[in-house]
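Trainee: Kindly generate the corresponding structure for this input.
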Amino acid sequence: MLPRRRALAVATLAVALAAPLAGCSIADKIVGEDPAPVDESPQKARAHIEAYLAAMTKRDTAAGRKLLCPTLVGTFDKTATGEGGDFNKKTKVGPAQVTDVRADGDGQLVTAAILVTPPGGKPTPVGVTFLVTNIDSGWCIAREDRAVVLPSMPAAASPSPSQ
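Mentor: Next up, the predicted model:
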């Protein structure tokens, strides 16, 4: 009986000693802290605008339209292929590249440089800023600011090591 009591006492002591350690950070030191969540918003917004720029270059209005938030679709349908529209068949668009992505409230401001050649005109570099946001149906372009003429096209950015 004595060995059984001793075994029970040792087991009880082990549980009693382990209980305070459970709340200690020893396990955290061994395993490490939980990783911080990664905010993928900038990458998602960039990819969304890159897809829109590709659609503009190909003059694929259906592909461009799909990337817009529902609030912009009506305006897009009225202006996209008209004079000064992003998808005007007489205007050559390209090359184009994203030059900046910044957080803005619940969305991301994505700036792009685009080389635009109007009918009978010369190629002109313009900068456009888009607001990209994530709504119930997914990522979409919520706003496109008026284009501004740039002094020149920026040099193509080299991809970051994480891309």
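
Trainee: going forward, measure contacts and count neighbours with C-alpha atoms only.
Mentor: Fine.

Trainee: After the biggest helix by length in the chain, heading C-terminal, what element do we hit next?
Mentor: Longest helix of the chain, by residue count under DSSP state H: helix 2-22. Per DSSP states H and E, the first helix or strand lying C-terminal to helix 2-22 is helix 26-31.

Trainee: Tally up the residues packed near the spatially closest residue to V149 that is not a sequence neighbour, please.
Mentor: Leaving out its chain neighbours, the residue that sits closest to V149 by Cα to Cα, 6 or more residues apart in numbering is V126, at 4.4 Å. Look at V126: counted by other Cα atoms under 10 Å, it has 19 neighbours.

Trainee: one more to put side by side:
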Amino acid sequence: MGQTHRATVTAVTLLALLPLTLAGCGLGGDDTAGGPATEANRAPADEAAAKSRERVQAYLDAMAAKDADAGRSQLCAPLQARFDADATGPNGDFADHFTVPQATITDVRSGPHGQEVSTAVTVAVGSRKATRALLFTVTRSGADWCITGEAPGGNSPEPAVTP
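Mentor: Purely as a prediction, here's the structure:
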């Protein structure tokens, strides 16, 4: 009987320690929705923000260089046909009568339709300059990212998070 009792105590002890052991390995830990983000959870969000920023920066650079082909290549296919008709028109992003001396990304965040990239674009016509806020929406299309929308306005920069 002593042998059976010892085996039972050993089994109960091992079962009691199993959750602690698994938590130490990262299994069964407190990955709750309200808890701090883990590295695995942060990676897709960081990639989305970085890829969105890259796409919009490439578009802003193309706008400043008046390179409509480079600008078009940053857009998703459905926007490209409209881009060809509107981009070089009198109010288009690539119109010949104005220059873009400065364009800055001010904020990147997740939105209801994809990543929202807020910008401040300075446009000059002769000696007159005006800075306007533009909001770009960027989404994943297959294995790549592309701009799905551009509208006036933008988000205020989010405050920096300090650890």
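
Trainee: what's the TM-score here?
Mentor: Once the chains are overlaid, their TM-score stands at 0.69 when taken by TM-score structural alignment, normalised by the length of the first structure; 135 aligned residues with a Cα RMSD of 2.8 Å.

Trainee: picking that back up, counterpart of the residue nearest to V149 of the first structure over in the second structure?
Mentor: Superposed on the second structure with TM-score structural alignment, V126 of the first structure falls opposite R132.

Trainee: tell me the SS of that match?
Mentor: strand (DSSP: H, G, I helix; E, B strand; the rest coil).

Trainee: Please report how far the residue nearest to V149 of the first structure lies from K44 of the first structure.
Mentor: To K44 of the first structure, V126 of the first structure is 23 Å away according to Cα to Cα, to the nearest Å.

Trainee: now I30 of the first structure
Mentor: I30 of the first structure sits 34 Å away from K44 of the first structure when distances are taken as Cα to Cα.

Trainee: Please identify which of the two sits among more neighbours.
Mentor: Just comparing I30 of the first structure and K44: by other Cα under 10 Å the higher neighbour count belongs to K44, 17 against 8.

Trainee: Counterpart of that one over in the second structure?
Mentor: Applying TM-score structural alignment, one finds that K44 of the first structure aligns to K51 in the second structure.

Trainee: so which strand or helix has that match?
Mentor: Element membership for K51 of the second structure (DSSP H and E) is helix 39-65.

Trainee: residues in the first structure matched by the helix or strand following that helix, start to end?
Mentor: Next in sequence after helix 39-65 of the second structure, counting helices and strands by DSSP H and E, comes helix 68-72. Mapping helix 68-72 of the second structure onto the first structure (TM-score structural alignment) gives residues 61-65.

Trainee: For the residue nearest the centre of the second structure, give me its contacts.
Mentor: Nearest to the mean C-alpha position of the second structure, counting by Cα atoms, centre = their mean, stands A49 at 2.3 Å. By Cα atoms under 8 Å, 6 or more residues apart in numbering, the contact set of A49 of the second structure is 108-110, 115.

Trainee: ok, those residues vs D86 of the second structure, which is closest?
Mentor: Q115 (23.4 Å; Cα to Cα).

Trainee: Verify the stated contact: the closest one with W145.
Mentor: No. Between Q115 of the second structure and W145 no contact is recorded; they are 10.1 Å apart, counting by Cα atoms under 8 Å.

Trainee: shared neighbours, the two?
Mentor: Common neighbours of Q115 of the second structure and W145 (Cα under 8 Å, 6+ apart) are 52, 138-139.

Trainee: Alright, calling it a day.
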